[in-house]
Each structure stands twice: as structure tokens, then as C-alpha cells.
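In: here is my input; please provide its structure:
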Amino acid sequence: MNGAAPRTARRVCAQFIGVTPRGQAVGVVGPSGGWALPGARVLFGQDPADVARRAGGVPPGTPLSAHDVRSEIATVRDTAGRDVRVHVDRLYYTAAVDAQASEGRPTLPLERATALPALPAAGALLEEEPQRPASSLRRFAGYGIVTDAAGRILLSKIAPGFPGEGTWHLPGGGVDDGEDVRAALVRELFEETGQRGGTGELVTISHHHRGGQTGPHSTDTEIYAVWVFLHVHVADPVPLRVTEAAGSTADCAWFTPDDLPHLRLSATARRGLTALAAPIAP
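Out: Just a heads-up that it's a prediction; the model follows:
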């Protein structure tokens, strides 16, 4: 008996949910004949929202709303009959569609839409992307807009030697293989600040693509990241402390909203805080 561990693969997909004027989600008939949600794989450097628009067949620039993020773990067989453990992070977007667009297609309440099978299925995502011509780094990460009952916002300070050193950053970081973005954020929050918090609403989904960056193997690295921003509430703050050893966090502190314009913020923090369309609430 072969006890070798299966090959692993990480993938990101963008899913499209059309929403009718009556608030119903529109599905499609999947390959097996059941209802499914349209979607497509997000390749290196792509804007996930653009991928979702193409998957949904709507024009470029159609307004989308980030609706949810879910992780799917599946073991499938490749063409050689070998097991492959596939971790898919699925990004769900909604867009308004007219009644004509839903004619003859299944509709259901929006809250049930993310339970539908999402396309493409894990088994259709085994092909590897072409190798990048130079050093590259891909990252899927979750960051928190972390608040307490007093309305303060918790930030962490990037340590020397790391990109963005000395700037104030949102707690969070990379999602490990087999880990859900919300679980990863709760873990990172404790490692960087010593706080326990509960994740709340999705704020936004963004992406970052830049060349000529310092990476683990080269000072000329092409970096592509998908960033997921979530509300996190700390109901019972405890004394702040950085619990990770020799990590990317040098310090952490609570700030009032009025403090933020006077801080040196990381690009990630600016992106997440700017995306807030409504007041932060517990």
C-alpha cells in the first residue's frame, strides 16, 4: 500500500451571483444537471471582479458587491489516477440583473445561493499555470478591521526587514493550506496582538499586483495577492502583546478614528480602511 501524501494544489475562483429586482439569486444548470453558480479560476495577476463579470456574462465595469468568501477542500484524481488535495478559495460577488436575464433559469433566495455547487469544480482546476518568466510570489490573505466597544481600531506595526516596515498595518496575513480565511484571521489577530475576536461582515475583496519587489528569493519579484477584508470585533480587550516570535509584527496599539490620518499606514491598511462604506459597528 502506498502511504505517500497526495499532491496539494491551491486555487482561487471568482463566483458570480446575479440578483433579480425581487432579491432572488439566479443559478445555472451545472454539468451534472443540477443547479450551480457560474464562476472561473482567477489566474496570476487577474482582477477577481473582472473574472466574476466574465463568468456571469455581464459587461466590463458592471457594478459588483463582494458577498462572501468560502474555502473548499477536496481530494480528486488527476489523469494519472493519483490523489490531489485541492484547496479552493471561492470569492462570491453579486450584481443586479434584470428580470429578462433570469428568464428560464432557476432562482432561489440569496442566502441559499452560496450553498449551491460552484463552478468550476475542484476536479477541473488541476492544470498548473504557465511558469512565470522571473521570480514570483502569490498570496491569499485575510485582514481585519478590528474594533472594540469604545469604537477604537486595532493596528499592528510592521517589523524592520519586512515590506512596509515601520508602517501601521491591519492585523492579518496569509491563509495556510487547508485553512479558512476567517480562521486564519482569528489566528493572526492573536499572534500579532494577543486579542481574541469574532469575525463579522465582509468589507471588500481587493487584489495587489506589482513587480520589482523584494521577495524571499529575489529583490526583483513579481508579487500578486488577493486581499480579503473582514470586520472583527474584540468584545473583551486584554493587555496588548505580540505573541509571535521573530515575525513581521513589531508592535500593536489601539487608535481612535481621529488618529488614523496622522499615522503612516501600510498600503494594505489604506486599502481596507478606504473601502469602509458604513460606520464600523460592533
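
In: hey, let's count contacts and neighbours off CA atoms from now on
Out: Noted.

In: quick check, residue 93 in contact with residue 64.
Out: Yes: counting by CA atoms under 8 Å, residue 93 does reach residue 64; the two are 6.1 Å apart.

In: neighbour count winner among the two?
Out: Taking other CA atoms under 10 Å, residue 93 and residue 64 do not tie; residue 93 has more neighbours (24 against 18).

In: give the residues shared as contacts by residue 93 and residue 64.
Out: The contact sets of residue 93 and residue 64 overlap at residue 49 (CA atoms under 8 Å, 6 or more residues apart in numbering).

In: ok so residue 176 is a strand residue?
Out: No: under the criterion used here (DSSP: H, G, I helix; E, B strand; the rest coil), residue 176 is coil, not part of a strand.

In: quick check: it touching residue 185?
Out: No: assessed by CA under 8 Å, residue 176 is found out of contact with residue 185, at 10.5 Å.

In: one more to put side by side:
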Amino acid sequence: MTPVPEPLPRRVTVHLVTGGPAGPRLFGARVLFGQDPADVARRLGGLSEEAPLIALDVITEIASTPGRVPTPLHVDRVVFATPEAVDAWPAVLPPHGMEPMLAELVAEEPAPAVDRPRLRRMASYGIVTDPTGRIMLSLIADGFPGAGTWHLPGGGVDPGEDVRSALRREVWEETGQQGVVGRLITVSSHHRVPLTGHEVYAVWVFSHVHVAHPGPARVLEENGSTADCAWFTPDQLGGVRLSATTRRGLEHLVGPA
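Out: Coordinates of the predicted model:
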């Protein structure tokens, strides 16, 4: 019997670029289950809960830790900056790499206080637009969370995959469009603790995707979570049911929907 490979251990870290009299600084910390990356970044910089942050990048590292028994890790590093320090990135990167280092990320998280199943996810979603300013949305199929609502194209980042590659793949599978992943819009999180069942935690990465030559809107994945897809003008968004993820992403571009 062929052995089943162990899943690739995954970690999320957050990094904050700040300015100051002594020059720009880069802080870093691990993001634990249930933590919002932006909140962790603010605490790193000693900032208030309302302090504005700019999402700069999500860097994916697929590497093995040094040592006699190397441990492979998939690490997604989320980078924020305070507004005055945006231009310091990436020159502020230290020569030895970003901290925490891989060796510091091997250990498992402390066990939760309540013994219940947990689901963790890194997901990449796109604000997908065409040259006329239309926005592409996908309809969540029956049997999936949010069924019947219109969703931003995107989904889970597979082990060994970076957020941009995952987004290009998901846009193609869900809408039949080939787009260019542009600027990072924001990074947020979703944490749900139901009375029963799984505790769910996800880090949501939102990026702009431009489709220069729109083709027919068609769902290519079979038996997946997408039932349909369509282009919408911004003024049409108020007349359709939007998923929580879509509302979270669009509020950064067109105001609350």
C-alpha cells in the first residue's frame, strides 16, 4: 500500500513596517488561531485599535527548517505598514530574513481551552473587474455555506500554493476568465464559534484582478461550490444578495453594499 503523505504544516505570520525618528522598523509575530492579523500588527507597533494600516503584501514561503530532521513548512507572511512607512517596504527587510524565522514556527500552537474540532483556512478572493468597470461575482451553490448569495471569485489556498496562484486558479475555475492579479486590497479574518460543531477561523486576502479581454462567463469546475457567475455594474450590487465575504471585500472599493 502506498503511504499517504502527511499534510504540509502551515503557519501564518504578520509583519508591520513603522516609521519614527530612528528610521523605519520591521516587526514580526506568529498569528495564532482566531487572531486577526491586523490586530496583531497593531499590538506589535503599540498602536491604537483604530490606527490605520496599509496591507502591502502576502509572501508565501515553502521551505524546510534547518536541523538534523528538517521539517517542511508552508508559511504565509502578511505585511502591513503604517501610512507614513509604506515607502520603506521592502528596503527595511533584514539580510537574514523575516522574523519569526522558520525554526521558531515549527512548534504547534497551545491546546485550546475547550476541546472541540477546529477548521483553519487561508483564502484568496478577487475584486475581478473588466475595462468597463464591471465586477464579476459567482453564485454559491446549494449545500454550501452562504448558498444563494453572490460571492467574490476565489477560495482556499492549497498547501504549497501562494495566494496569487490560488486566485488565478479559482477565477478561471469559477468564471472562465483569465485575469492579472494586481494590487493587494486588504487582509482580514473571519472567526466563527457556533454552539456546536467546528470552530471556524479563516484569513481572507483580497486582491484586485483585472480581466483585459472578458470571455463568456461560465463555471468550469464540476460539482463545486459555484452554481453560476455573472458580470455586474457597481450600481447593480445593491439589488443582489451578497455573501459576507463579498461585503467585506467590496466595502474597501465601493462603500458598504
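
In: quick TM-score on the pair, please.
Out: Once superposed, the chains reach a TM-score of 0.88 (TM-score structural alignment, normalised by the length of structure 2), with 249 aligned residues with a CA RMSD of 2.6 Å.

In: returning to that earlier point: more neighbours, residue 176 and residue 185 of structure 1?
Out: Per other CA under 10 Å, whichever of residue 176 of structure 1 and residue 185 has more neighbours is residue 185, with 28 against 15.

In: for the more buried one, helix, strand, or coil?
Out: helix.

In: residues touching the corresponding residue of structure 2 for it, list them.
Out: In structure 2, the residue paired with residue 185 of structure 1 is residue 167, using TM-score structural alignment. Residues near residue 167 of structure 2 by CA under 8 Å, 6+ apart: 124-126, 153-155, 157, 181.

In: which of those residues has the most neighbours?
Out: residue 126 (32 neighbours).

In: quick check: that residue touching residue 152?
Out: Yes: between residue 126 of structure 2 and residue 152 a contact is recorded at 6.1 Å, counting by CA under 8 Å.

In: regarding residue 150 of structure 1, what is its secondary structure?
Out: coil.

In: tell me the counterpart of it in structure 2.
Out: Using TM-score structural alignment, the partner of residue 150 of structure 1 in structure 2 is residue 132.

In: which strand or helix spans the residue nearest the centre of structure 2?
Out: Geometric centre of structure 2, nearest residue: residue 205, 2.4 Å, by CA atoms, centre = their mean. Using DSSP states H and E, residue 205 of structure 2 sits in strand 199-210.

In: in structure 1, what range does that strand match?
Out: By TM-score structural alignment, strand 199-210 of structure 2 lines up with residues 222-233 in structure 1.

In: related to what we said a few turns ago, tally up the residues packed near the match of residue 150 of structure 1, please.
Out: Residues near residue 132 of structure 2, counting by other CA under 10 Å: 8.

In: what of residue 201 of structure 1?
Out: Residue 201 of structure 1: 11 surrounding residues under other CA under 10 Å.

In: ok, residue 134 of structure 1 touching residue 213?
Out: No: using CA under 8 Å, residue 134 of structure 1 is not in contact with residue 213, being 11.7 Å away.

In: overlap of the contact sets of the two?
Out: Common neighbours of residue 134 of structure 1 and residue 213 (CA under 8 Å, 6+ apart) are 221-222.

In: higher neighbour count, the two?
Out: Applying other CA under 10 Å to residue 134 of structure 1 and residue 213 shows that residue 213 carries more neighbours, namely 16 against 10.

In: what sits closest to that one if chain neighbours are left out?
Out: Excluding its sequence neighbours, the residue lying closest to residue 213 of structure 1 (CA to CA, 6 or more residues apart in numbering) is residue 221, at 4.8 Å.

In: ok, now residue 206 of structure 2?
Out: residue 125 (4.9 Å).

In: these two touch, right, the one you found and residue 151?
Out: No: assessed by CA under 8 Å, residue 125 of structure 2 is found out of contact with residue 151, at 9.2 Å.

In: how near is residue 196 of structure 2 to residue 185 of structure 2?
Out: Counting by CA to CA, to the nearest Å, the gap from residue 196 of structure 2 to residue 185 of structure 2 is 34 Å.

In: neighbour count winner among those two?
Out: More crowded of residue 196 of structure 2 and residue 185, by other CA under 10 Å: residue 185, with 19 against 8.

In: tell me which helix or strand the more buried one sits in.
Out: Short version, using DSSP H and E: residue 185 of structure 2 is in strand 180-192.
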